[in-house]
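1. sequence? don't have it. structure:
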């Protein structure tokens, strides 16, 4: 069966999936959690094969960290399922109820999107999170994970799919795409797939966007910034930037560029550079920033010294223990830099001046704008969404971590008693528009 045929079946079953009660969907999730725990040995064995292959193929350490699925990752995803079950049902929510005229009532009601294709990076825990979100929101899901975790993904998918179907989901609730050529086949399924969510490199996301008629939601790069203002508290600033850069360097919400106000650069930069280097972070920055740090170290030839870069290098997503550094004249220059070089993902200002913070948060055009906290908080689980299918940097439909609300749309339901438009067009009747 090719992708066109498979997604056509899913489209037909998507209406059945959308009609499942909240109790049924939550019950499926309960059984999925239990099944994952019951089959953990098979899942860990599959992951061991992927990890061995990654070692043999010289996969980068930052990527291998994503590939690993162990007791800790299992606990994370099962806890996420627990939180998801507790969340209110996103389906069937009445968002608007308005009486247009007596006996003519309009409702706007949330409903699942339908069939969603998610193409995600080599992170097996993402498969669990995405599947769970789609079940909770009543959507059917086509899942395409990275080839580096093919064994783990198959083991996880088999457990989740069989459990879902055994507990009331239609057979077309999920489909796993395992071959690379199936991505191109999926892109042509615009009659049966309602939305694509690609997660990966900028080039990959752009390829998806340019080669399909299916609506695409997602983000390409995660070039996040932390700006240290002249009114920053250094005792807050150092732990924030350390966490934002090193807590999980391979994540799209890790800070890639540090901006520092000129008035505090000589005080802040050497202290921050010392703290970052203790955590193994390599610094790259402007000649001005390098001069301040190297002068403070009194060792211009230090192997840990800053590599000097130009403005064009500030659009790099490292996903590694590397950080760009630049001195700016004021908050306005920081805002301009972020809006020009950033990816509109997540950016933070460290300052005790709330007026400056308010200006930054108003003018920085990103899905997440923070004051005095790590950019690593940009995550569906940490937002209380249970999990996320990805981060969206677009401004239409969903923005930021995409949880349950981002996986539903709405329909208008109009309840009448024989009304016809001609009566209103000719003036026999008039609308009175009363919100109920």
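-> Arrived safely, thanks for sending. The shown structure was predicted, so the numbers you read here are calculated from the model rather than taken from an experiment.
2. can we go C-alpha only for contacts and neighbour counts from here?
-> Fine.
3. can you give me the strands for the stretch 201-350 of the chain?
-> 224-228, 255-261, 282-285, 307-308, 322-328, 346-350 (DSSP state E, counting those that start in this stretch).
4. got another, please set it beside the one above:
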């Protein structure tokens, strides 16, 4: 269907109608569609990368003119080593996953010949709005088709995966709450906030990826350095890169200096509070010490998406342990994306894992592991910091909901009413898939 000939309402209605057809397709047909997408993208790799190179060139000019951020430019580039192949592999990984539809999660005998089931089903119509993330087209198309959902994207001409080329159509699409079931924004925090403020449709996603690592007093130094370096320099423009390093006061002069030295050697700018800066000034070489910067309070609420790391000292008080102070700081400043503790203490780690209210909470590993592919989801539509329905990397399961099915034999509600009415059995039955 050509978008130029259709209004936003017609686009949404068409997607709503086709979503019911997709939901009824057998998994073999949905997998065949993924095979076709993978083959086409592999066959036309050179064409796609040539077009992407032109986009990157244009975006680079916008960066030079101050109209676009460097982080968005990095996300736009499909030629980054391994990125295109990862995109293709993601499609195959999704194809290989178990069918998410028709899974029974509850069976209850209400009465003889009256059985209740809770069964997974597609959400319906997804509206995907993204900035500078070309791989999103393949990722979300694969997940949408496999999960039986229709999707409206910016760059895919099909009745089920429709083409939206103009920003002018976004606001009217956001008004189609009668036909569109979920909006998934992928882009800057400004984009996400704009979408949340301009639609009644549920929004799945996150505005910021403000991730923190807490360096506990008994952390292993070499392990901590390895994890922190990965979390900051592996891909600084990613939403799961660490932005704040919280350091226990007792290790400012022991564990922190070699970590800071390694970060500085990799070009990371350290914005330190007064205590951590003083400790590092005394421990580092004069050349490295001059690179340290003073942190402001706003730095602990900033997603830098760059080689910048805010450092803050965590000190115990008479009424609170350093662990409690660290958790309080994270819960107050975190975007509830992914937060990490580095410690040798299982007790401290378990308290942290329970006490930090984020979609991902890790012990002794990098925040960069917050990723649908790394979780074994094939790929993801994004990372959600919501607390309803889906949280964290959202894969197939996050794109399904459920319905309740009852198979009866003529029963009515009136039969179970009154003192002389029948009693429900409410007997748990074995669960068997499809």
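-> Okay, I see it. Just so you know, these numbers come straight off a predicted model, no measurement behind them.
5. quick one: closest of the strands of the stretch 201-350 of structure 1 to residue 131 of structure 1.
-> strand 346-350 (25.0 Å; Cα to Cα).
6. average gap between that closest one and structure 2?
-> Superposed on structure 2, strand 346-350 of structure 1 shows a mean distance to its aligned partners of 0.3 Å (mean Cα distance after the TM-score superposition for structure 1).
7. for that strand, buried residues please.
-> Judged by neighbour count using 16 or more other Cα atoms under 10 Å, the buried positions of strand 346-350 of structure 1 are 346-350.
8. how about that strand, which residues of structure 2 does it hit?
-> Aligned by TM-score structural alignment, strand 346-350 of structure 1 falls on residues 338-342 of structure 2.
9. and the strands of the stretch 201-350 of structure 1 as JSON lines, adding distance to residue 26 of structure 1?
-> Formatted as JSON lines, these follow (distance: least, Cα to Cα, whole Å):
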{"stretch": "strand 224-228", "distance to residue 26 of structure 1": "35"}
{"stretch": "strand 255-261", "distance to residue 26 of structure 1": "36"}
{"stretch": "strand 282-285", "distance to residue 26 of structure 1": "46"}
{"stretch": "strand 307-308", "distance to residue 26 of structure 1": "52"}
{"stretch": "strand 322-328", "distance to residue 26 of structure 1": "42"}
{"stretch": "strand 346-350", "distance to residue 26 of structure 1": "32"}
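10. hey, where'd the helices end up in the stretch 251-400 of structure 1?
-> 262-278, 287-297, 331-341, 354-363 (DSSP state H, counting those that start in this stretch).
11. what range in structure 2 matches the longest one?
-> Aligned by TM-score structural alignment, helix 262-278 of structure 1 corresponds to residues 249-265 of structure 2.
12. need the contact list for the aligned partner of residue 223 of structure 2 in structure 1.
-> Under the alignment (TM-score structural alignment), residue 223 of structure 2 pairs with residue 236 in structure 1. Contacts for residue 236 of structure 1 (Cα atoms under 8 Å, 6 or more residues apart in numbering) come out as 350, 372.
13. now swap in the one 3 residues further on and tell me
-> Under the criterion of Cα under 8 Å, 6+ apart, the contact list for residue 239 of structure 1 is empty.
14. for residue 373 of structure 1, see how far away it is.
-> With distances taken as Cα to Cα, to the nearest Å, residue 239 of structure 1 is found 9 Å from residue 373 of structure 1.
15. and stretch 17-30 of structure 2, which residues are buried?
-> So for stretch 17-30 of structure 2, counting by 16+ other Cα under 10 Å, buried means 17-20, 22-23, 27, 30.
16. got a list of contacts for that stretch?
-> By Cα under 8 Å, 6+ apart, stretch 17-30 of structure 2 touches 99, 121-122, 124-125, 145-150, 159-160.
17. give the aligned range of it in structure 1.
-> Using TM-score structural alignment, stretch 17-30 of structure 2 pairs with 12-25 in structure 1.
18. what distance separates the opening and closing residues of that stretch?
-> Stretch 12-25 of structure 1: ends 18 Å apart by Cα to Cα.
19. now do stretch 279-299 of structure 1
-> 19 Å.
20. re earlier: tell me which of the buried residues of strand 346-350 of structure 1 is nearest to residue 70 of structure 1?
-> Using Cα to Cα, those come closest to residue 70 of structure 1 at residue 346, 28.6 Å.
21. how about the closest one: what's its closest non-neighbour residue?
-> residue 368 (4.4 Å; Cα to Cα, 6 or more residues apart in numbering).
22. count of neighbours near the equivalent of residue 374 of structure 2 over in structure 1?
-> Using TM-score structural alignment, the equivalent of residue 374 of structure 2 in structure 1 is residue 382. Residue 382 of structure 1 is flanked by 13 other residues according to other Cα atoms under 10 Å.
23. tell me how far residue 382 of structure 1 lies from residue 283 of structure 1.
-> 28 Å.
24. equivalent analysis for residue 346 of structure 1, please.
-> 20 Å.
25. residue 143 of structure 1 now?
-> 37 Å.
26. before we move on, what about residue 200 of structure 1?
-> Here residue 200 of structure 1 is placed at a distance of 25 Å from residue 283 of structure 1 (Cα to Cα).
27. with residue 64 of structure 1 instead?
-> 23 Å.
28. the two: which is more packed in?
-> Taking neighbours as other Cα under 10 Å, residue 64 of structure 1 and residue 283 compare with residue 283 leading, 22 against 19.
29. quick check: the gap between the more buried one and residue 325 of structure 1.
-> As judged by Cα to Cα, residue 283 of structure 1 and residue 325 of structure 1 stand 7 Å apart.
30. equivalent analysis for residue 63 of structure 1, please.
-> 24 Å.
31. of the two, which one has the most company?
-> Higher neighbour count among residue 63 of structure 1 and residue 325: residue 325, with 28 against 19, using other Cα under 10 Å.
32. just tell me what the more buried one corresponds to in structure 2.
-> Counting by TM-score structural alignment, the partner of residue 325 of structure 1 is residue 311.
33. aligned partner of residue 189 of structure 1 in structure 2?
-> Per TM-score structural alignment, residue 189 of structure 1 is aligned with residue 176.
34. spatially central, which residue of structure 2 would that be?
-> residue 383 (0.9 Å; Cα atoms, centre = their mean).
35. on that earlier part again, any idea which of the buried residues of strand 346-350 of structure 1 is closest to residue 312 of structure 1?
-> Among the buried residues of strand 346-350 of structure 1, and counting by Cα to Cα, the member closest to residue 312 of structure 1 is residue 347, at 19.1 Å.
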